[in-house]
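In: Provide a 3D model corresponding to the input given below.
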Amino acid sequence: MKFDTVVLGAGIVGVCVALHLQKRGRQVALVDRRLPGNETSFGNAGLIQREGVYPYAFPRGFGTLLRYARNQSPDVRYHADAIFKAAPFLWQYWRNSHPARHAEIAKSYATLIEHCVSEHRALAAEAGASALLRPIGWMKVFRTEAVRDKEMRAAEQWHREYDIEFETLDAGRLQQIEPDLDKTLVGGVRYPQSDSVSDPNALVTAYAKYFEALGGRFFIGDADTLRDGWQVDTEQGTISASSAVVALGPWSERASARLGYHLPLAVKRGYHMHYAPQGSARLHHPVLDAQNGYVLAPMARGIRLTTGAEIAHLDAPKTPTQLAAVEPAARALFPLGQRLDDEPWMGRRPCTPDMMPIIGPARKHDGLWFAFGHAHHGLTLGPITGRLIAEMMTGEATVVDSRPFSVERF
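Out: Sure, this is the predicted structure:
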């Protein structure tokens, strides 16, 4: 029960960290309270966002803020009792979303994003899971010309600054690609360099099985028992390691706080539901309704509807009002049939106020490393995060400059 490294958290990030370390000859234990890929990584929209060089910013326009304050927006909702606690985080998030600051953040963030598709494809090929990746891109669709023009300006900026490819879709071209979408849409934009996943849970599971095939071991255990040493209790007994990686997603703040790190982390919750398509209708691409902030994505189980963000306490009960609010718009966008899930699924996105993940050593403790805070891009950035932290831990030259993601910035 002795290992070189124990990785806490078996979501997409933790599995990729463990896998990359095991590939480099480390003996790794991966620990989670549930099987790999069954928390936040289970229910996302399945996007690997090569175009996502600008992380999702906090809106700064007064009209948008006023709309959010009413707590009736389709893309953002909040629990009133969570706002006071989240206020310092939201203030810093708002400040970092100033266009000049956001552009500076993008310069660092883009260094990770540029490797997201290639790193996924490499791991998927090794794990025998390439069939789960769809190299066809994804699209945003527009109901009004004003929203279309705003989104097209952003696409042009990303192309100009980071060579992000995009395809402009007028109404006719959109109907040619996705003939079952609402005929009143004014157009869309497709990002062909991005991939999507037909079953995110199956992809994480495949990566975890590859990790075990390389000699890594998975344990059901309690991350709350982590203690200096590094020891953690599991169902099969106590394991110990010379190093530990905290990759617990939204629960990382709790684990890091027990070790004396008080980090400005918050949680954006989200929901999903699967639907059968009506009749012979088919959806070929994941589609974001830019007006309402939800995604429809074709998945192995059916058409997955994923919501925007809900600001709430980490363990607050589900309140899927946001899902209920956008479902009528989603049914107007695409002919959805009956619901396929007994109840809405809920996940939690771990967020930092500067929109960048925390990747690297925890300076107060020898052998302790952090890999969390990926917000909306956990699936996107899992493999490149795993590679980066494994390179840092083994003393290799790193694929990107790790300094912008250091915990020391807080």
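
In: CA only for contacts and neighbour counts going forward, please
Out: Noted.

In: is it true that Ala325 lies in a strand?
Out: No: Ala325: not assigned to a strand; according to DSSP: H, G, I helix; E, B strand; the rest coil it is helix.

In: ok, how many other residues are close to it?
Out: 16 (other Cα atoms under 10 Å).

In: Lys183 is in contact with Arg173, isn't it?
Out: No: Lys183 is not in contact with Arg173 according to Cα atoms under 8 Å; the separation is 11.4 Å.

In: quick one, which of these two is more surrounded?
Out: Neighbour tally, Lys183 and Arg173, criterion other Cα under 10 Å: the higher count belongs to Lys183, 16 against 13.

In: Can you tell me the SS state at the closest residue to that one other than its chain neighbours?
Out: Nearest in space to Lys183, with sequence neighbours left out and distances taken as Cα to Cα, 6 or more residues apart in numbering, is Gln175 at 7.2 Å. The local conformation at Gln175, judged by three-state DSSP, is helix.

In: same check, this time on Gly172
Out: helix.

In: Tell me how far it lies from Ala127.
Out: As judged by Cα to Cα, to the nearest Å, Gly172 and Ala127 stand 39 Å apart.

In: Quick one: the helices in the protein, in order.
Out: Taking DSSP state H as the criterion, the chain contains helices spanning 12-23, 62-69, 80-96, 99-113, 116-127, 145-162, 171-177, 200-213, 252-258, 321-333, 378-394.

In: what about the strands in the stretch 251-400 of the chain?
Out: Listed from the start of the chain, the stretch 251-400 of the chain has strands (DSSP state E, counting those that start in this stretch) covering 266-277, 287-289, 294-298, 303-306, 309-311, 336-339, 345-351, 358-361, 368-372.

In: and of those strands, who's closest to Glu114?
Out: Distance to Glu114, taken as Cα to Cα, is lowest for strand 358-361 among the strands of the stretch 251-400 of the chain, at 16.7 Å.

In: Just the residues contacting the closest one, thanks.
Out: Contacts to strand 358-361, defined as Cα atoms under 8 Å, 6 or more residues apart in numbering, come from residues 367-374, 385, 389, 392, 402, 405-407.

In: And for stretch 313-329?
Out: Contacts to stretch 313-329, defined as Cα under 8 Å, 6+ apart, come from residues 74-77, 79, 82, 250, 267, 271-272, 292, 294, 306-307, 344, 346, 348.

In: run this one through as well so I can compare:
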Amino acid sequence: MATMKFDTVVLGAGIVGVCVAVHLQKRGRSVALVDRKQPGNETSFGNAGLIQREGVYPYALPRDLGTLLRYARNQSPDVRYHADAIIRTAPFLWQYWRNSHPAKHAAIAKSYATLIEHCVDEHRTLAAAAGASALLRPTGWIKVFRTEKAWHAEIRLAERWHREYGVEFESLDAGHLQQKEPDLDKALSGGLRYPASHSVSDPNALVTAYANYFEALGGQFFIGDADSFREGWAVDTQAGTITASSAVVALGPWSDRISARLGYRLPLAVKRGYHMHYAPEGGARLNHPVLDVETGYVLAPMAKGIRLTTGAEIAHCDAPKTPTQLAAVEPIARTLFPLGKRLDHEPWMGRRPCTPDMMPIIGPATRHKDLWFAFGHAHHGLTLGPVTGRLIAEMMTHEETLVDTQPFRVERF
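Out: Prediction:
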């Protein structure tokens, strides 16, 4: 088979890898994008479609004893676990718990917010260039609350985010919430809308549009096996062997398979999640993505129907599906909004790649020249894909970077 030479090979065609490839190709690099599936068909396929401009504080591990005991019983609708995975991930969870201390979490947010600040603008710019602006919805999203206590606690948190980082929010009492979402449960106590955030009507279509733009710029996509990646920066594809002067690992939850083989011991873990689509019943309409805060699932209006996405499942990356969370929250979601029949043959499952300090790994590898890492975005892969792509491309082409990249580099581990 043929051997093809490129300036850069990008491993992984999810939202992060595609955005890296786009930004490098725009800067005159010849780029090969390689994945085992078509772009956007793994983790990027099944998320809640949120571009979270309000997400300046990454998702922390609860530290109060009551919540931890509830999680330990493995019956919570928002978090489930496989017992064998808990044993394997115990060191990761310990570090995650430590970094979730309020003081450490606040320090992390100072760095993390620099990425979040640009997330909407970078998506808008890329979507406009890719002819995909219609997929972005500038309507914000809403958290809803079943109790006054939870609602007021979230308001206090939103007020803090506003003071510290200028995060916009709109507090909605029961009446105003019904005006925004007439078909939600009338018994809800209130809601909180984040108007600066965007949502996406079809995340897979958005990643596909970005990948098509990459190819229109002259980039090439290949079906290939990242496990064949080797030093000298070569990888085998269906079209032949690709060699490149530089390489970017953007394989999401599978990135540690490559990095470990190259001698990097990175604390990457996986939070799995599930989704199912439903037809709305009786002409009901959902205008915003909605998070049921006290239960821990999201309902999001998508091109295919109403998508229900679950919280986190701690399990081995490639363990068989166990969609018990979906079964647990579906009856609750039906009381929140009139969901009709299921539209998928089976639940979809995705994997969120997570680091114990809740920040992605973005930057050069420390032990290999011309090797770059772009993974570990946890719940914010869709949110931060274009920002990450731009930063990697700026670093690789020796430009001034949009933000200080030092906090996200691999050497922190």
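
In: thought the residue nearest to Lys183 of structure 1 was touching Thr184?
Out: No: with contacts counted by Cα under 8 Å, Gln175 of structure 1 stays clear of Thr184, the gap being 10.0 Å.

In: Looking at the two now, which is surrounded by more residues?
Out: Neighbours per residue (other Cα under 10 Å) separate Gln175 of structure 1 from Thr184, with Gln175 holding more: 18 against 13.

In: Counterpart of the more buried one over in structure 2?
Out: Gln175 of structure 1 maps onto Gln178 in structure 2, with residues paired by TM-score structural alignment.

In: What of Leu333 of structure 1?
Out: Residue correspondence to structure 2 (TM-score structural alignment): Leu333 of structure 1 is matched to Leu336.

In: what about Pro99 of structure 1, how many neighbours?
Out: A count of nearby residues for Pro99 of structure 1, using other Cα under 10 Å, gives 12.

In: Return the residue of structure 2 aligned against it.
Out: Match for Pro99 of structure 1 (TM-score structural alignment): Pro102.

In: ditto for Leu259 of structure 1
Out: The pairwise alignment with structure 2 assigns Leu259 of structure 1 to Leu262, based on TM-score structural alignment.

In: and if you look at Leu226 of structure 1?
Out: Per TM-score structural alignment, the equivalent position to Leu226 of structure 1 in structure 2 is Phe229.

In: need the contact list for that match.
Out: By Cα under 8 Å, 6+ apart, the contact list for Phe229 of structure 2 reads 235-236, 258.

In: Distance-wise, check it relative to Glu42 of structure 2.
Out: 19 Å.

In: same deal with Glu170 of structure 2?
Out: Here the distance between Glu170 of structure 2 and Glu42 of structure 2 works out to 34 Å (Cα to Cα).

In: between these two, which one's more packed in?
Out: Taking other Cα under 10 Å, Glu170 of structure 2 and Glu42 do not tie; Glu42 has more neighbours (23 against 13).

In: who's in contact with the equivalent of that one over in structure 1?
Out: For Glu42 of structure 2, the equivalent position in structure 1 is taken to be Glu39, counting by TM-score structural alignment. Remark: with contacts taken as Cα under 8 Å, 6+ apart, Glu39 of structure 1 is in contact with 11, 347.

In: Structure 1: which residue goes with Ala315 of structure 2?
Out: Across the alignment, which pairs residues by TM-score structural alignment, Ala315 of structure 2 is matched by Ala312 of structure 1.

In: For Gly188 of structure 1, see how far away the residue nearest to Lys183 of structure 1 is.
Out: With distances taken as Cα to Cα, Gln175 of structure 1 is found 10 Å from Gly188 of structure 1.

In: can you check Val15 of structure 1 too?
Out: Plainly put, Val15 of structure 1 is 35 Å away from Gly188 of structure 1 if you go by Cα to Cα.

In: same question, Val117 of structure 1
Out: Val117 of structure 1 sits 22 Å away from Gly188 of structure 1 when distances are taken as Cα to Cα.

In: Pick out whichever of the two has more residues nearby.
Out: Gly188 (25 against 22).

In: ok, the contacts of Phe229 of structure 2 vs Thr147 of structure 2, which is closest?
Out: Nearest to Thr147 of structure 2, judged by Cα to Cα, of the contacts of Phe229 of structure 2 is Ile258 at 45.9 Å.

In: May I have the residues that are in contact with that closest one?
Out: With contacts taken as Cα under 8 Å, 6+ apart, Ile258 of structure 2 has the following neighbours: 226-227, 229, 249.

In: Out of the residues you listed, which end up buried?
Out: Buried positions within those, assessed by neighbour count (16 or more other Cα atoms under 10 Å), are 226, 229, 249.

In: What's the match for Gly11 of structure 1 in structure 2?
Out: Under the alignment defined by TM-score structural alignment, Gly11 of structure 1 corresponds to Gly14 in structure 2.

In: right, I mislabeled it, should have said Arg70 of structure 1
Out: With TM-score structural alignment as the matching criterion, the partner of Arg70 of structure 1 in structure 2 is Arg73.

In: separation between that match and Gly66 of structure 2?
Out: From Arg73 of structure 2 over to Gly66 of structure 2 the distance is 11 Å, taken as Cα to Cα.

In: ditto for Thr125 of structure 2
Out: 44 Å.

In: Kindly report the same for Arg160 of structure 2.
Out: Plainly put, Arg160 of structure 2 is 24 Å away from Gly66 of structure 2 if you go by Cα to Cα.

In: Neighbour count: those two, which is higher?
Out: Neighbours were tallied for Arg160 of structure 2 and for Gly66 using other Cα under 10 Å; the higher tally belongs to Arg160 (13 against 10).

In: Check the gap between that one and Glu54 of structure 2 for me.
Out: Here Arg160 of structure 2 is placed at a distance of 12 Å from Glu54 of structure 2 (Cα to Cα).

In: And for Leu251 of structure 2?
Out: In this structure, Leu251 of structure 2 lies at 26 Å from Glu54 of structure 2, with Cα to Cα as the measure.
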